[in-house]
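Asker: Just the structure for this:
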Amino acid sequence: MLRVLVIEDDGETAAEIVEDFSAAGFAVTLETDGPAGLARAQAEPFDVVTLDRMLPGLDGLALLDRLRAAGVSTPVLVLSALSSVDERIRGLRAGGDDYLSKPFFAAELRARVEVLARRPSDRDITVLRFADLQLDLIGRAARRGERLLDLYPREFKLLEFLVRHAEQVVTRAMLFEQVWGYRFDPGTNLVDVHLGKLRRKVDGPGEPALIHTVRGTGFVLRAPGP
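Answerer: So this is what the prediction gives:
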């Protein structure tokens, strides 16, 4: 049975979602505000979370950000009346797995939840691979090809984040938040210093560069060209 957490403050919308999911045989839990939704998502295992963008007590994207920072990898489908491209991008970059604009058809919401539930969970992944990089998440060991990388814990965490977001530009703010746990830019070159050290370890002499600086924006882990 599919376990779904619905975080939705609009009574009518929540009732419709719960009714449809229950009729489909899902085990549904409902929370109607941000703090309660966050606490429930962290405390219990769910297959999928549907998350309203605008919530009392804690904004949906702030909730999502805290959930990911806490290491909860449950797939999240963001529901919102804000349907612009920029809003959809914000929802996905905050850690959402899918984004559905309101109003929506119940059948489409149910289908999207079922698709998310079929995806392999990050909780089952113990090794990350990109190009010739390999990260053992249990042993906390990293290799490039046959070469073992001598990484400090913070460097391993940085590289893990880059691998999980490979081919995507990650900003300094994202790294401050996800790797250091800062909710603000401390106004230092901390990220650049650590990335410089990590780059020298990952991109060895004669090896194609994997870590690239995107001027004025951040960094990207990119596979070498043909």
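Asker: drop to CA atoms for contacts and neighbour counts, all remaining ones
Answerer: Noted.
Asker: need the strands for this structure, in chain order.
Answerer: For the chain, the strands defined by DSSP state E cover 3-7, 27-31, 48-52, 76-80, 98-101, 127-130, 133-136, 141-144, 147-149, 170-171, 211-214, 218-221.
Asker: now the residue nearest in space to the middle of the chain: how far from G71?
Answerer: By Cα atoms, centre = their mean, the mean C-alpha position of the chain lies nearest to G95, the distance being 3.2 Å. Taking Cα to Cα, to the nearest Å as the measure, G95 falls 11 Å from G71.
Asker: for S83, same thing?
Answerer: Note on S83: its distance to G71, by Cα to Cα, is 28 Å.
Asker: Can you report how many residues neighbour the residue found closest to L128 once you drop the neighbours it is linked to in the chain?
Answerer: Once flanking residues are discounted, L128 sits nearest to L135: 5.0 Å by Cα to Cα, 6 or more residues apart in numbering. By the measure other Cα atoms under 10 Å, the count of residues near L135 is 21.
Asker: How about A23?
Answerer: Neighbour number of A23 under other Cα under 10 Å is 10.
Asker: Following up with a second sequence; could you model it the same way so I can compare the two?
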Amino acid sequence: MRVLLVEDDDRIAGDITGSLVRAGYAVQRATDGEEAWFRGETEDFDAAILDLGLPKLDGLTVLKRWRAAGRGMPILVLSARGTWAERVDGIDAGADDYLPKPFRIEELLARLRAIIRRSAGRPGPVLENGPVVLDPRQMKVTVDGVPIALSPQEYRLLSYLMHHAGRVVPQLELTEHLYAQDYERDSNAIEVLVGRLRRKLGIDFIETRRGFGYLVPEPTE
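Answerer: Predicted coordinates:
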């Protein structure tokens, strides 16, 4: 999952980035409102964490511009402004959730998981698809109840495909959402990663659609 973090405070941004990376997210950071607006409008992200108190362009304006441009990624607003009126302004502008500063990183991660889950139309935190179960709270994957040890990249790949079950995901999209922007991209990286993940899962779960991408079927009732 690729997350845009918009935060001008280096210490806060460092703490959030470290926690997100450990939780399996690929993080891109913007340090001011103008950069955030441009990147959010020209790049695809699975979610954004947006501070309101930004230089050059305030976060509320960034949020309104994104929504006016039709950008539908889930957005978690962070702000030291904690009044109910300011929270209402953020939600009315198109935020999916609002977290006042100071906050616990565990709550930020939980709220981020929730807005990504809702945007994918999944009410519960645990992803279940046939014998495969992925619990993002514990970063744990099981197949027929047996825990499977995955690398961070393998986990990200499986999580992304399961969040988009029923849709063929192009290889380029996977590359953009699994790796940081400055990653030196090998044209075969995704193919190799899919192969490793298939071997570890040990079941026929990820389909290859030649020339199109990869598919995890929709869960059956």
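Asker: re earlier: just give me the match in structure 2 for the residue nearest to L128 of structure 1.
Answerer: Matched to structure 2 by TM-score structural alignment, L135 of structure 1 sits unpaired.
Asker: For L135 of structure 1, list the residues it contacts.
Answerer: Applying Cα atoms under 8 Å, 6 or more residues apart in numbering, we find L135 of structure 1 in contact with V127, L128, R129, A141, A142, R143, E160.
Asker: will you turn those residues into CSV that also has neighbour count?
Answerer: Converted to CSV, the contacts of L135 of structure 1 look like this (neighbours: other Cα atoms under 10 Å):
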residue, neighbour count
V127, 14
L128, 15
R129, 16
A141, 16
A142, 23
R143, 17
E160, 21
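Asker: so how far is D51 of structure 2 from the closest residue to K140 of structure 2 other than its chain neighbours?
Answerer: With Cα to Cα, 6+ apart as the criterion, K140 of structure 2 has its nearest non-adjacent residue at 5.9 Å, and that residue is L134. Going from L134 of structure 2 to D51 of structure 2 by Cα to Cα gives 30 Å.
Asker: which of these two has more neighbours?
Answerer: Using other Cα under 10 Å, the more surrounded residue of L134 of structure 2 and D51 is D51, with 27 against 21.
Asker: residue contacts, the more buried one?
Answerer: V6, E7, G59, V77, L78, S79.
Asker: again, but for L128 of structure 1
Answerer: Contacts for L128 of structure 1 were tallied using Cα under 8 Å, 6+ apart; they are Q134, L135, D136, L137, E160, V163, R164.
Asker: same question, A27 of structure 1
Answerer: M1, L2, R3, V4, F21.
Asker: just curious, which of the residues you listed is nearest to F219 of structure 1?
Answerer: Relative to F219 of structure 1, the closest of the contacts of A27 of structure 1 is V4; by Cα to Cα it sits at 35.0 Å.
Asker: Over in structure 2, see which of the contacts of A27 of structure 1 survive.
Answerer: Retained in structure 2 (both residues aligned by TM-score structural alignment, their matches' Cα atoms under 8 Å) from these: L2, R3, V4, F21.
Asker: In structure 1, what stretch matches the helix or strand L172 of structure 2 falls within?
Answerer: Here L172 of structure 2 sits within helix 171-178, counting by DSSP states H and E. Aligned by TM-score structural alignment, helix 171-178 of structure 2 corresponds to no residues of structure 1.
Asker: Flag every buried residue along the helix or strand that that helix is followed by.
Answerer: Counting by DSSP H and E, the next helix or strand C-terminal to helix 171-178 of structure 2 is helix 189-201. The neighbour-count check on helix 189-201 of structure 2 (16 or more other Cα atoms under 10 Å) flags I190, V194, L197, R198, L201 as buried.
Asker: Any chance of these in JSON lines with distance to E86 of structure 2 as columns?
Answerer: Output for these, formatted as JSON lines (distance: Cα to Cα, whole Å):
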{"residue": "I190", "distance to E86 of structure 2": "43"}
{"residue": "V194", "distance to E86 of structure 2": "44"}
{"residue": "L197", "distance to E86 of structure 2": "45"}
{"residue": "R198", "distance to E86 of structure 2": "47"}
{"residue": "L201", "distance to E86 of structure 2": "46"}
